[in-house]
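**Student:** output the structure for:
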Amino acid sequence: MRVTTSRPLADLFLVPRLAPFYAAHPEIDLSLLVENRNVSLARHEADIALRLGNPKDSALKGRRVARLSFGFYAAPAYLKRAEALKTPRMIGYDETSELVPEATWLDQTFDGARFVFRSNSQVSQTAAARAGFGIALLPHFMAASDSSLRLIDLGVLPPERELWLLLRPDGSDVPRIRVTADALADLFKRDAKLFTKPDTKPRSRLRNSSG
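**Tutor:** Next up is the predicted model:
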């Protein structure tokens, strides 16, 4: 059984929660395919895909399993610096991420701001924020259990993204695919709050100095 998704969702959300699935379905073996490109379901490169964005023009069968919202996060050590309140140092995406909506939004919203670190990996961006490089825009689920990061307020946020679970049209007729898809959807339903804005208020209000 091959499931394709992004590395953050695979490593930080799915893998830590799959033990009950294996206990309930020991006959099913899972392969998680984590690639920057969209692995093709039509060419049977994967059986299930978890992708951001509403596949309006797709022939695939799909259901929305989560809404991802975002926040700005930084390490306490960074926030203690006096200059952090005046000219925020940003962490963003590199030039290979031009198709990522959040990359475009960051560059447009913080045009003129200093980006001290860029990467096409949100995991690397999270690590950079944790190390005190600056401020990273992250999906809330990536920082939900990270005590080394603080949610902060820059006065603006990008739109939410929808996460969809996709199958080939004949996929729901295959018992192991149907069972796996239902189990994955249940995981997102159970932990839906991880993907929304935390109940705690941002610790700091920083000024967006980009104008």
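
**Student:** alpha carbons only for contacts and neighbour counts from here, please
**Tutor:** Fine.

**Student:** what sits up against the helix ranked longest in the chain?
**Tutor:** Longest helix of the chain, by residue count under DSSP state H: helix 175-190. Applying Cα atoms under 8 Å, 6 or more residues apart in numbering, the external contacts of helix 175-190 come out as Met1, Arg17, Phe21, Ile28, Asp47, Ile48, Val65, Ala66, Leu165, Gly171, Ser172.

**Student:** contacting residues around the residue of the chain most remote from its centre?
**Tutor:** In the chain, the residue that sits farthest from the middle, by Cα atoms, centre = their mean, is Ala82; the gap is 30.2 Å. Neighbour list for Ala82: empty [criterion: Cα under 8 Å, 6+ apart].

**Student:** once you drop chain neighbours, what's closest to the most centrally placed residue in the chain?
**Tutor:** With distances taken as Cα atoms, centre = their mean, the residue of the chain nearest its centroid is Pro139 (4.9 Å). Spatial nearest neighbour of Pro139, chain neighbours left out: Phe70 (4.3 Å); criterion: Cα to Cα, 6 or more residues apart in numbering.

**Student:** one more, for comparison:
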Amino acid sequence: MNWDDMRVFLALARSGTLARAAALVEQDATTVARRIQRLEAALATTLFEHGATGQTLTESGHRLLAHAEAMEAGARAVAQQAESGAGLGGTIRISVSEGFGMGFMAPRLPGFTEAHPGIALDLIASTGFLNPSRREADIAIMLARPKGGPLIAAKLTDYRLGVYASADYLAATGPVESVEALTRRRLVGYVPDLIFAPELRYLAEVDERLEPAIRSSSISAQALLIAGGAGCGILPCFMGDRHPALVRLLAQEVAIERSFWLVVHRDMRRVARIEAFIGWLREEVSAAQPTLLGKAFKK
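**Tutor:** This is a model prediction of the structure:
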């Protein structure tokens, strides 16, 4: 049986749509569909039911899934053995929130790649997360501990968020000395119906009256808007404290705390390149606790 076809089968079984499976195996959706049809013909059975929302496994598909995962585990074991004898290599796909990915990890990643030139990195920094349970990512840095799945999850770090505005905005509109005063200012925040995790609903946590007038699904865009004088907004301290145009407001009254969780599929945890990356990331996070907790740069 062709392992490449089985790899395509696994991608579709885990992702549920041709488009997502195609992205996982780096092929186009037409090729994925053709290879699934070839596999079904070779096995003389139907593996997927095709519905309006995607593809779901048939009973035959579920039986094949167990065999495909065993083949995958064997291939991974061979790769691990090769790694241990020939140095670290391969690719790590990391799924992370945009703020942590762009504001914290990206500036530090060159240090990892210099230490491990044989390892390629895919940094998927966007709204939402790829799913390690479905092998969409090797590592995910998530805002909450996942509730199930064949995963190993551990807290990576706590971090704080605060209220920020630009010095120019404050010079034009006056100081913000209370939460009550904040309710009378123009606010920048998330688009409410596009918030992908409840942990991102910051404004209501400060005061239920706070509503953003300028909204974006991107925390990086929000930071640029606030720095440009669009209004006040809540940012992670590891982003806001480092921006030269921003001033932190109400530090005593508003100190929102959240956590990042490190999540990896249990079959991948002992892969050498994964262990190397996790060790490196934990060292970086430990060294940056003042930055993450908002203590390094007092305004």
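
**Student:** on that earlier part again, my read: the residue nearest to the centre of the first structure touches Arg67, true?
**Tutor:** No. Contact between Pro139 of the first structure and Arg67 fails when scored by Cα atoms under 8 Å: they sit 10.1 Å apart.

**Student:** who touches both of those two?
**Tutor:** With Cα under 8 Å, 6+ apart as the test, Pro139 of the first structure and Arg67 both reach Phe195.

**Student:** which position in the second structure pairs with the residue nearest to Pro139 of the first structure?
**Tutor:** In the second structure, the residue matched to Phe70 of the first structure (TM-score structural alignment) is Leu161.

**Student:** which parts of the helix or strand hosting that match are buried?
**Tutor:** Following DSSP states H and E, the helix or strand that holds Leu161 of the second structure is strand 151-166. For strand 151-166 of the second structure, burial by neighbour count (16 or more other Cα atoms under 10 Å) applies to 151-153, 156-157, 159-166.

**Student:** repeat for stretch 50-70 of the second structure
**Tutor:** Gln55, Thr56, Leu57, Gly61, Leu64, Leu65, Ala68.

**Student:** got the contact list for the nearest residue to Arg20 of the second structure once chain neighbours are set aside?
**Tutor:** In space, and not counting its chain neighbours, Arg20 of the second structure is closest to Leu12: 7.6 Å by Cα to Cα, 6+ apart. Leu12 of the second structure sits next to Leu18, Arg20, Ala21, Gln55 when contact means Cα under 8 Å, 6+ apart.

**Student:** tell me which of those residues fall in helices.
**Tutor:** Leu18, Arg20, Ala21.

**Student:** any idea what His44 of the first structure aligns with in the second structure?
**Tutor:** Checking TM-score structural alignment: His44 of the first structure goes with Arg135.

**Student:** its match and Gly149 of the second structure, how far apart?
**Tutor:** For Arg135 of the second structure, the distance to Gly149 of the second structure (Cα to Cα, to the nearest Å) stands at 11 Å.

**Student:** look at those two and report which has more neighbours.
**Tutor:** Arg135 (18 against 12; other Cα atoms under 10 Å).

**Student:** wait, isn't the more buried one in contact with Arg14?
**Tutor:** Yes. Taking contacts as Cα under 8 Å, Arg135 of the second structure lies within contact range of Arg14: 7.3 Å.

**Student:** follow-up on the earlier one: superposed on the first structure, where does the strand holding Leu161 of the second structure end up, distance-wise?
**Tutor:** Compared with the first structure after the fit, strand 151-166 of the second structure shows a mean deviation of 1.0 Å (mean Cα distance after the TM-score superposition for the first structure).

**Student:** next secondary structure after that strand?
**Tutor:** helix 167-173.

**Student:** of the ones in helices among the contacts of Leu12 of the second structure, just say which sits nearest to Ala125 of the second structure.
**Tutor:** Comparing these against Ala125 of the second structure with Cα to Cα places Arg20 closest, at 16.7 Å.

**Student:** so which strand or helix has the closest residue in space to Leu33 of the first structure that isn't next to it in sequence?
**Tutor:** Computed as Cα to Cα, 6+ apart, the closest residue to Leu33 of the first structure that is not its neighbour in sequence is Thr4, at 4.5 Å. In the assignment (DSSP H and E), Thr4 of the first structure maps to strand 2-5.

**Student:** again with Phe115 of the first structure
**Tutor:** strand 114-118.

**Student:** list just the nearest of the ones in helices among the contacts of Leu12 of the second structure to Leu203 of the second structure.
**Tutor:** Arg20 (33.4 Å).

**Student:** now do the strands in the second structure.
**Tutor:** 48-51, 54-57, 90-96, 119-125, 139-142, 151-166, 187-189, 214-215, 232-236, 246-249, 256-265 (DSSP state E).

**Student:** so which elements touch the longest one?
**Tutor:** Packed against strand 151-166 of the second structure by the contact rule (3 or more Cα pairs under 8 Å, 6 or more residues apart in numbering; DSSP states H and E) you find helix 219-227, strand 232-236, helix 237-240, strand 246-249, strand 256-265, helix 272-287, helix 289-292.

**Student:** and Val78 of the second structure, which of these is closest to it?
**Tutor:** Nearest to Val78 of the second structure, of those and by Cα to Cα, is helix 272-287 at 12.4 Å.

**Student:** so which bit of the first structure is the closest one matched to?
**Tutor:** Against the first structure, helix 272-287 of the second structure falls on residues 175-190 (TM-score structural alignment).

**Student:** so how far does the matching stretch sit from its counterpart in the second structure?
**Tutor:** Looks like 1.3 Å for stretch 175-190 of the first structure (mean Cα distance after the TM-score superposition for the first structure).

**Student:** and Leu12 of the first structure? What does it align with in the second structure?
**Tutor:** The equivalent of Leu12 of the first structure in the second structure is Gly103 (alignment by TM-score structural alignment).

**Student:** for Phe238 of the second structure, what are its contacts?
**Tutor:** Taking Cα under 8 Å, 6+ apart, one finds Gly103, Phe104, Thr291, Leu292, Leu293, Gly294 in contact with Phe238 of the second structure.

**Student:** measure the residue nearest to Ser220 of the second structure when sequence neighbours are not counted to Met239 of the second structure for me?
**Tutor:** Sequence neighbours aside, Gly99 is the residue nearest to Ser220 of the second structure in space, at 6.6 Å (criterion: Cα to Cα, 6+ apart). Note on Gly99 of the second structure: its distance to Met239 of the second structure, by Cα to Cα, is 8 Å.
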